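# predicted structure and sequence below. I'll ask about it afterward.
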Amino acid sequence: MKRSVLFDTETTGLDPATGDRVIEIAAIELIDDLPTGEVYHTLVDPERDVPPESTRVHGFTREDLVGKPKFKEIAQGFLDFIGEDELIAHNAPFDFGFVNAELALCKKPPLDRQRMVDTLIIAKKRFPGLPNNLDALCRRYNIDLSERTTHNALLDCRLLAEVYVELMGGRQRGLGLTVTTGGGRVVKYERNRHRQARLIPPPDAATEDAHRAFIARMKNPLWER
């Protein structure tokens, strides 16, 4: 089974080279591209102001983040969670750039970009010429966006996990699948709560009669053994 980690960040701005910092980081464990329910999430004190234009995007103010752990205090926990596995993000160079800038401040090695899987690149190849931001992809795949009033790293990870499954070819969802991890831990995949299950009604009497007539015309059918 393949383990990978999907992650997202929220920040004070767009460029760590000009002093912007991470204020939220979230990650979701995937086994064979499906969420296991194992999640990492924390808010981070950026040790600087949060510009109003950034607050309008993610909803966090400086006051919301005072007293939260600094990145140097959560860095090792995040690294332990992601391990050495593949790292998936939407517009991944942005998130890699911010995390690596924070790791540099902590004097820790950067994330290897060979681990990067960028769902934006995958989406652009699948839907050339179309909008491929997370909102557009969720609408394209009929994924519920009603909770996404602002950008939130954990919610965005959960939405992207659904989008990623579809980008990779789709799976039958909500079947209560389970796997056993290498450590013997049994994981039950979460039901997709954003989609209503489609129930197939039992056949009526006419359909059952037609089926029996069809079987009667077959030579030595398996159903009669």
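Structure's in. What do you need?

# C-alpha only now, for contacts and for neighbours.
Fine.

# wait, what's in contact with residue 117?
Counting by CA atoms under 8 Å, 6 or more residues apart in numbering, residue 117 touches 86-89, 92.

# hmm, 7 Å instead?
87-89, 92 (CA atoms under 7 Å, 6 or more residues apart in numbering).

# could you say which helix or strand contains it?
strand 116-118 (DSSP states H and E).

# I'd like to know which elements the following helix or strand past that strand is packed against.
Past strand 116-118, further along toward the C-terminus, the next helix or strand under DSSP H and E is helix 119-126. Counting contacts by 3 or more CA pairs under 7 Å, 6 or more residues apart in numbering; DSSP states H and E, helix 119-126 packs against no other helix or strand.

# mind redoing it with 10 Å?
strand 86-89, helix 92-105, helix 134-140, helix 153-167 (3 or more CA pairs under 10 Å, 6 or more residues apart in numbering; DSSP states H and E).

# report the angle between the longest one and helix 119-126.
Inter-element angle recorded for helix 153-167 and helix 119-126: 30 degrees (by axes from the mean of the first three to the mean of the last three CA atoms, to 10 degrees).

# check which residues of helix 153-167 are buried.
Going by neighbour count (16 or more other CA atoms under 10 Å), the buried part of helix 153-167 is 153-165, 167.

# now the helices: where do they sit in the chain?
For the chain, applying DSSP state H gives helices covering 52-58, 62-65, 71-82, 92-105, 119-126, 134-140, 153-167, 205-216.

# most tightly packed of these?
Mean neighbours per residue, mean count of other CA atoms under 10 Å, is largest over the helices of the chain for helix 153-167, with a mean of 21.

# mind checking which of the helices of the chain is nearest residue 10?
helix 153-167 (6.1 Å; CA to CA).

# how far is the closest one from where the chain is centred?
Centroid displacement of helix 153-167 relative to its chain, using CA atoms, centre = their mean, to the nearest Å, is 3 Å.

# ok, structure two:
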Amino acid sequence: MREIVFDTETTGFKFSEGDRLVEIGCVELVNRVETGRVFHAYFNPGRMMPAEAQAVHGLSDAFLSDKPAFHAGVDDLLAFLGDSPLIAHNASFDFGFLNGELAQCRRDPICLSRMVDTLTMARSRHPGAKHTLDALCNRFGIDRSHRVLHGALLDAQLLAQVYVELMGGRQIGFGLDAVPAPTVASTIAVAPSRVRPPRHFAANDVELAAHAAFIATLKQPLWDQSSA
């Protein structure tokens, strides 16, 4: 099963009031294991960056001035997203900006049935606790020491780990053979894979002989019907 964990950074809180998306980071999961394929892009919002927004993510007008507009990268983004479920923290916010930008490009919106909200999941599983990304990383022992400012790709990578824990933990991703090899495209960054090859623990001849010798010392074992 393929899923995409994503996060966005914006100029503010409301697309309807002129705020725009300036960064998006996406992480691909297959069977809830990171494959190493990610999508990351910055966008020029065509407006000034408010100081309070820059204080959150550190993206200045000067930094974004030479970045493409959203419509220039929309095809690559949609190709990466495909038809997979999309996971985000407080997902209605990220979907609102993503679909707002798609509408500006005269593209179909992403159906809300594909939305998975880890904030809703966390509130359901841990009522009364703090549910920020930082708090959830602390709860699950996920290293966030390198998170000084918000960043879409970094936050998506942290959220991918949080999502796996919310879904039951690492053991659910043991079907490692099903993870495909990364496919590299010019707009898709590939990080080192965290998937280890399966290890085999078959007993050797010495161990098999020792086991047989031990079994021979047992008198009337329960599994030996012939001794009854």
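Great, that's in hand. Here the structure is a predicted model, which means the values were calculated and not measured.

# ok, so of the contacts of residue 117 of the first structure, who is nearest residue 135 of the first structure?
Among those, and counting by CA to CA, the member closest to residue 135 of the first structure is residue 89, at 14.4 Å.

# which residues are in contact with the most centrally placed residue in the first structure?
The residue lying closest to the centre of the first structure (CA atoms, centre = their mean) is residue 161, at 2.7 Å. Residue 161 of the first structure makes contact with 5-7, 28-30, 33-35, 88-89, 155, 167, according to CA atoms under 10 Å, 6 or more residues apart in numbering.

# one more: residue 150 of the first structure?
Residue 150 of the first structure makes contacts with 55-60, 156, as judged by CA under 10 Å, 6+ apart.

# nearest spatial neighbour of residue 33 of the second structure, skipping sequence neighbours?
Using CA to CA, 6 or more residues apart in numbering and skipping residues adjacent in sequence, the residue nearest residue 33 of the second structure is residue 173, 5.8 Å away.

# ugh, wrong one, residue 172 of the second structure
residue 32 (7.3 Å).

# that neighbour against residue 162, yeah?
No - at 11.0 Å, residue 32 of the second structure does not count as touching residue 162 under the criterion of CA atoms under 10 Å.

# what touches both of those two?
Joint contacts of residue 32 of the second structure and residue 162 (CA under 10 Å, 6+ apart) are residue 169.

# next, count neighbours for residue 44 of the second structure.
Using other CA atoms under 10 Å, residue 44 of the second structure has 20 neighbouring residues.

# and the contacts of stretch 56-73 of the second structure?
Where contact means CA under 10 Å, 6+ apart, the residues beyond stretch 56-73 of the second structure that reach it are 9-11, 20-23, 41-54, 77, 98, 101-102, 104-107, 148-152, 187.

# these two touch, right, residue 25 of the second structure and residue 37?
No - look at residue 25 of the second structure against residue 37 with CA under 10 Å: they stay out of range, at 11.0 Å.

# before we move on, the earlier item: compared with the second structure, how much does the strand holding residue 117 of the first structure deviate?
For strand 116-118 of the first structure, the mean deviation from the second structure after alignment is 0.4 Å (mean CA distance after the TM-score superposition for the first structure).

# what does residue 125 of the first structure correspond to in the second structure?
Under the alignment (TM-score structural alignment), residue 125 of the first structure pairs with residue 124 in the second structure.

# can you find the partner of residue 74 of the first structure in the second structure?
By TM-score structural alignment, residue 74 of the first structure lines up with residue 73.

# residue contacts, residue 24 of the second structure?
With contact set as CA under 10 Å, 6+ apart, residue 24 of the second structure has these partners: 6-10, 39-43, 77, 94, 98, 151-153, 156.

# ugh, wrong one, I meant residue 131 of the first structure
Residues counted as contacts of residue 131 of the first structure (CA under 10 Å, 6+ apart) are 123-124, 137, 140.

# cool, residue 212 of the first structure as well?
By CA under 10 Å, 6+ apart, residue 212 of the first structure lies in contact with residue 206.

# distance of residue 116 of the second structure relative to residue 160 of the second structure?
12 Å (CA to CA, to the nearest Å).

# what do you get for residue 27 of the second structure?
Remark: distance between residue 27 of the second structure and residue 160 of the second structure (CA to CA) = 7 Å.

# go on, residue 193 of the second structure?
Using CA to CA, one gets 14 Å for the distance from residue 193 of the second structure to residue 160 of the second structure.

# can you report how many residues lie near residue 68 of the second structure?
16.

# from residue 74 of the second structure, how far off is it?
Relative to residue 74 of the second structure, and taking CA to CA, residue 68 of the second structure is found at 10 Å.

# now render the helices of the first structure as CSV, adding distance to residue 186 of the first structure.
CSV is the format used below for the helices of the first structure (distance: least, CA to CA, whole Å):
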stretch, distance to residue 186 of the first structure
helix 52-58, 35
helix 62-65, 36
helix 71-82, 18
helix 92-105, 30
helix 119-126, 28
helix 134-140, 29
helix 153-167, 20
helix 205-216, 39
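
# quick check: which of those helices is nearest to residue 113 of the first structure?
Closest approach to residue 113 of the first structure among those (CA to CA): helix 92-105, 7.6 Å.

# okay then, goodbye and thanks.
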